[in-house]
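Q: Any chance you could fold what I've pasted below:
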Amino acid sequence: MTETVAAIVAAHRSKTMTPAQTVARSYQRIRAHNDPAIFISLRDEQDAIAEAARLTDPTLPLYGVPVAVKDNIDVAGMPTTAACPAFAYTPVKDSTVVARLRAAGAIIIGKTNLDQFATGLVGVRSPYGIPKNPVRDDLVPGGSSSGSAVAVSAGLVPFALGTDTAGSGRVPAMLNNIVGLKPSLGLISNAGLVPACRTLDCISVFSLTVDDALAALAVMAGSDDADPFSRDRPLGPLAAFPAKLKLGIPRSGQLIFFGDREAETAYGAALTRWQTLGAELVEFDLEPFYETARLLYEGPWVAERYLVIRDLLASSPDAIHPVTREITIGGARPTAADTFAALYRLQALRRVAARSFTQCDAIVLPTAPTVYSTADVLANPIELNSRLGTYTNFVNLLDLCGLALPAAMRPDGAPFGITLLAPAGCDAKLAGIGRVFHADTALGLGAKSLPQPALAQVPAQATSNEITIAVVGAHLSGMALNHELTTLDARLLEETTTAADYKLYALDTTPPKPGMLRVEAGAGASIKLELWAMSAAAFGKFVAAIPPPLSIGTIRLADGRQAKGFIVEPAAIHGAKDISAYGGWRAFMAERAKV
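A: Just a heads-up that it's a prediction; the model follows:
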């Protein structure tokens, strides 16, 4: 099945399909699906195919994978509209996140529809039309990231970028039976994003599987000086399912389903599934979370939305969707005193919420309390939209990360989903938990109900008492200096590659060694390496014995992780042979042995 990111990359590497063929297939599917409201603009097909054909490095983590981008995120040369034609502009450079996707081998297909200025959870507030929900076509597609979620669910692209300020990366995931990953704030750069609420925005990922979402997140994660809200927060490796998992659930009577018995039953069944998987359920008080959610639209944060479009509101108010205009104009009213009062209350609520997580690994909630038809939402646009945010509006205010997962198909044919929430920085931990739950449901993927792939094994990891070190040259398995690792009881974890940020040089040393130099992001090659785990004491002995011009620095891996590893002093490469094209020391030495 070449539908998931992992399967597409594997097919390209094995040459059973080419990146150009996969990109062409996406365009064919877009034409066949024939819903003009999904994409606001499509990239020229031949340009995209040509870019795919130019890819030459099969080690790239997203080698030839087509991706759709929500149209409030900049893609060079394509208009950014935020679903408002009067606001549109054409950026000359990619957003940071798009640049990182391209460097990882992804091919941008087009810009997707959204609730105008990312204001809404319904997907019906756009002059570009309402994307049809491919799972059940009378339901809203969810918003604001409507086009991105539908494009993934319908099989047009294997993953897509959304944004999430108040649930826009999670509610559409539930309504389209796909995965929605809402990362920790600041983990992905927002440089090149049209803001909704700058202090709360994050770029999110829609995909068919959790592993695909994490693979996409890994190449996008990382601090960025161009975004003042960016944080230097390493993603970390995919975590294994905990042996003693504790999940927080609201106290009896605290959940709200607005009379939707099927949603309530589906949530209860999801909790039973967690218990079958070995989780212990621990009750916590949801009321402080509800109070936080009320701050988002009843408090001064609406002023952030107003700030983005106040000039357009003043000059061309009719250019803005009526519902968006009604919500946003309220942002002109809060005073500075109102803002500080809300910030003080929020800080108190954050402390209360943080205590909830001392008793559990994560909390599990319905992604949304119910589902609504497009007709119902158009008739009652603000109230029903607000209901869909019952379990999402508080998340970014409390600085949590989230993972929305398909949980069931209801008897009425509507999807139901749950969301795992944890404190910021637990993204990989949530993925390790959530992937097991999703696989256990055996639900079909997206609207096409494709079979789930077998769950890949979690790679071996260093323990809490070990340090991971990346080796690229003579310390590789079977090479001249590997014994320096094995005599210190180091153990091999995995083979992987660096990000395309490095060049490799053959140094004039005995025994022969390479030197790996960090260059500008994306301007180098992906270099094969091995990750080894060793005790802290052994790591200290090993590092102390490293002779110049080599030293230990922080290596960025192709999947976004970081590890300590060998780098070379820049002065040492003068006159050294650039062997980056070999992709690694082992290939270079094998070629040299033939001479």
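
Q: from here on, contacts and neighbour counts on C-alpha atoms
A: Will do.

Q: Which strand or helix spans residue 29?
A: If you go by DSSP states H and E, residue 29 is part of helix 19-33.

Q: no no, residue 151
A: Residue 151 is part of helix 146-153, with elements assigned from DSSP H and E.

Q: chain center to that helix, what's the gap?
A: Relative to its chain's centre, helix 146-153 lies at 15 Å (C-alpha atoms, centre = their mean, to the nearest Å).

Q: can I assume residue 372 is in contact with residue 137?
A: No - counting by C-alpha atoms under 8 Å, residue 372 sits too far from residue 137 to count as a contact (11.2 Å).

Q: quick one, which of those two is more surrounded?
A: residue 372 (19 against 13; other C-alpha atoms under 10 Å).

Q: Contacts only, for that one.
A: 139-140, 384 (C-alpha atoms under 8 Å, 6 or more residues apart in numbering).

Q: Sequence B follows; please return its structure for comparison with A:
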Amino acid sequence: MMELATLQAAYRDGSLTPSQCVQQVLDRIASSGRDEIWISRVDEAALHDTARELDRLLTEEGHGVLARLPLFGVPFAVKDNIDVAGMPTTAACPAFAYTPQRSATVVERLQAAGAILIGKTNLDQFATGLVGTRSPYGPVRNAIDPEYVSGGSSAGSAVAVALGLVGFSLGTDTAGSGRVPAGLNNIVGLKPTPGLLSTRGVVPACRTLDCVSIFARTVADSWQVSQVAAGYDREDPYSRQITMRGPQRRGYRIAIPAQLEFFGDAAAEQAFAAMLASLRERADCSIDVIDYAPFRDAASLLYQGPWVAERLEAAGPLLAAQPDAVHPVVAGIVRQGTDYSALDAFKGQYKLAALKRAAEEALAGYDFLLVPTTPTMPRMEAVLEQPVLLNSQLGYYTNFVNFFGMAALAVPGRQRSDGLPAGVTLIGAGGADHALAAAAQALFEAAAAAPVASAPLAFNEPTVQLAVVGAHLEGQPLNWQLVERGARKLIATQTAPQYRLYALRNTTPPKPGLARVTEQGAAIEIEVWELPLRRFGEFVAEIPQPLGIGSLELADGRWVKGFICEPAAIADAEDITPFGGWRAYLKRG
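A: Have a look, this model is predicted:
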């Protein structure tokens, strides 16, 4: 299979080379019988050249190259509204095609990390649709059952991953295009906080809402790719330096819609109910209902409000000059943009602001919103007969997310009674990307072997280093106070040999006190964590007497902030310095 950990293990043990991997990919594509997945592919001779260069690096650097290039030798695909230098960008419209001289920022970052681009994938034209059928290159058939739609607009990208043709792929997501195809093809679809991944080099659908999304087989794979692809891009005016929320460590408070809608699809309704029943059995999960009306009403604005006018930016000039060059369903949607005025745009913003406030109030006190990824799974023939109605149904649980600046992660759920997939999506506030990935892996991938909770994105804000010695150590009862604030462990080390450690009396949970001394000191085991500076004050405010934060000297001579103790509390405490650290003391016989 094409899971990233599997590929990296094979490269590490010598059972696979990049050249062999590329040949396997080409053989699978040839035997798949799914030409509709691709709009263009990288020249095979160029692919083999790229693979041979990676072979050389693996031979010369050994395992070191796997650490240096985190996506070494991983085949991937990109949706054909994302630029790749030297390859046509069509947005599934041949008359619109152009050949960029430079790749999109996300593609540059992935290739710089060692990933191997295989080709560009089919989509609903101009990324306008959630069905995967609105393309002159042909409808993209579902990976599980070809009689059903694949979902769109990132249809080819999702199916390429679902069929194991590539390790991961890029899509885009304005109204759900990075989640609906994931749900319908039983894979993972990561839709980041808007602005987390650069959209420079992406043909806009609704530029103020567009996101680049990631398809993968597992949550861990999608998160590993996002760690490479994410990051501020000064060339993209919509890129933002987003502060991250840390993963949950005390259980999950989950909201679900009080008004669940499945449009008569009993199998989808039963699959979601079965999934909820299993979550309710977990001790670490509480589930309550909230009013879904503000989310539903915001979703309707995307195609029944002035935002449809944004779609005129990319498709409008071609539609005016060559109306027959645009897919008729897409043309009908885009033309609606001319019906709105500047006044309508402001009225839409006012309505959206009120709905966003109502949604925030509904979600107050909850960590995430959980919804079916799609309420139903239509057949291909039904969508071709009712293209607008059934497309609208597929966006019932997705259209609002970018309006509200939220992050979302679509994952496989319980299988339907008819054997078809029934995906679910966790949705969180902007900046909850890491928390979502950790929660989705914990709740829906019980057998996962690559936890993402300890793999945060790089900091893009001021931080402070903090030494912890007791209940805040990794695995100890108060460690959540660091992790949920987005802290990450830097090193396990020791203090300078001028400290003594004491077991304090009457503390819950049990805590030690650390004191600097002038003689008979010792080196004490500690951990140094890095914490966002904006969260440091509230962390300090939670520290009970007799503990506090001061400056602490490390074994290497550096000084960092760290836990200290009032001298009065040490007077009647047990001196546990000979144990060398809190964990060793807790393990005493």
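
Q: quick revisit: I'd like the contacts of residue 372 of the first structure laid out as TSV, including distance to residue 156 of the first structure, secondary structure and neighbour count.
A: Converted to TSV, the contacts of residue 372 of the first structure look like this (distance: C-alpha to C-alpha, whole Å; DSSP: H, G, I helix; E, B strand; the rest coil; neighbours: other C-alpha atoms under 10 Å):
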residue	distance to residue 156 of the first structure	secondary structure	neighbour count
139	19	strand	21
140	19	coil	28
384	29	helix	18
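
Q: And what about the residue nearest to the spatial centre of the second structure, helix, strand or coil?
A: When C-alpha atoms, centre = their mean is applied to the second structure, the residue found nearest the centroid is residue 190 (3.9 Å). Following DSSP: H, G, I helix; E, B strand; the rest coil, the label given to residue 190 of the second structure is strand.

Q: Identify the residue of the first structure aligned to it.
A: The pairwise alignment with the first structure assigns residue 190 of the second structure to residue 181, based on TM-score structural alignment.

Q: quick one on the thing from earlier: next structured bit after the helix holding residue 29 of the first structure?
A: strand 39-42.

Q: counting contacts, what elements does that following strand pack onto?
A: In terms of contacts (3 or more C-alpha pairs under 8 Å, 6 or more residues apart in numbering; DSSP states H and E), strand 39-42 of the first structure is packed against strand 107-112.

Q: correct me, but residue 211 of the second structure touches residue 195?
A: Yes - contact criterion C-alpha under 8 Å: residue 211 of the second structure and residue 195 qualify, at 7.2 Å.

Q: In terms of neighbours, single out the busier of these two.
A: The neighbour count for residue 211 of the second structure versus residue 195, taken as other C-alpha under 10 Å, is higher for residue 211 (30 against 25).

Q: Enumerate every residue touching the more buried one.
A: 172-174, 191-195, 197-199.

Q: Helices - which of these land there?
A: Using DSSP state H, no member of those falls within helices.

Q: Specify which member of the residues you listed is nearest to residue 205 of the second structure.
A: residue 174 (7.1 Å; C-alpha to C-alpha).

Q: I'd like to know how far the aligned residue in the first structure for residue 4 of the second structure sits from residue 152 of the first structure.
A: Counting by TM-score structural alignment, residue 4 of the second structure lines up with residue 5 in the first structure. According to C-alpha to C-alpha, to the nearest Å, residue 5 of the first structure and residue 152 of the first structure sit 11 Å apart.

Q: Which neighbours do those two have in common?
A: 158-159.

Q: Could you verify my assumption that the match of residue 4 of the second structure touches residue 212?
A: Yes - look at residue 5 of the first structure against residue 212 with C-alpha under 8 Å: they come within range, at 5.6 Å.

Q: higher neighbour count, the two?
A: Comparing residue 5 of the first structure with residue 212 by other C-alpha under 10 Å, the one with more neighbours is residue 5, at 27 against 21.

Q: Contacts only, for the more buried one.
A: 62, 65, 158-159, 212.

Q: Where does stretch 129-136 of the second structure end up in the first structure?
A: Counting by TM-score structural alignment, stretch 129-136 of the second structure lines up with residues 120-127 of the first structure.

Q: buried sites along that stretch?
A: 120-127 (16 or more other C-alpha atoms under 10 Å).

Q: for stretch 13-20 of the second structure, same thing?
A: 16-19.

Q: could I get those as TSV with distance to residue 407 of the second structure?
A: Below are these laid out as TSV (distance: C-alpha to C-alpha, whole Å):
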residue	distance to residue 407 of the second structure
16	36
17	36
18	33
19	36
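
Q: wait, which of the residues you listed is closest to residue 81 of the second structure?
A: Out of the buried residues of stretch 13-20 of the second structure, the member with the shortest distance to residue 81 of the second structure (by C-alpha to C-alpha) is residue 18, at 27.0 Å.

Q: wait, that closest one sits on residue 73?
A: Yes - using C-alpha under 8 Å, residue 18 of the second structure is in contact with residue 73, at 5.3 Å.

Q: okay, and the common contacts of these two?
A: Going by C-alpha under 8 Å, 6+ apart, residues that sit against residue 18 of the second structure and also against residue 73 are 51, 54.

Q: wait, isn't residue 441 of the first structure in contact with residue 409?
A: No - using C-alpha under 8 Å, residue 441 of the first structure is not in contact with residue 409; the gap is 10.1 Å.

Q: Tell me which of those two has more neighbours.
A: The neighbour count for residue 441 of the first structure versus residue 409, taken as other C-alpha under 10 Å, is higher for residue 409 (18 against 14).
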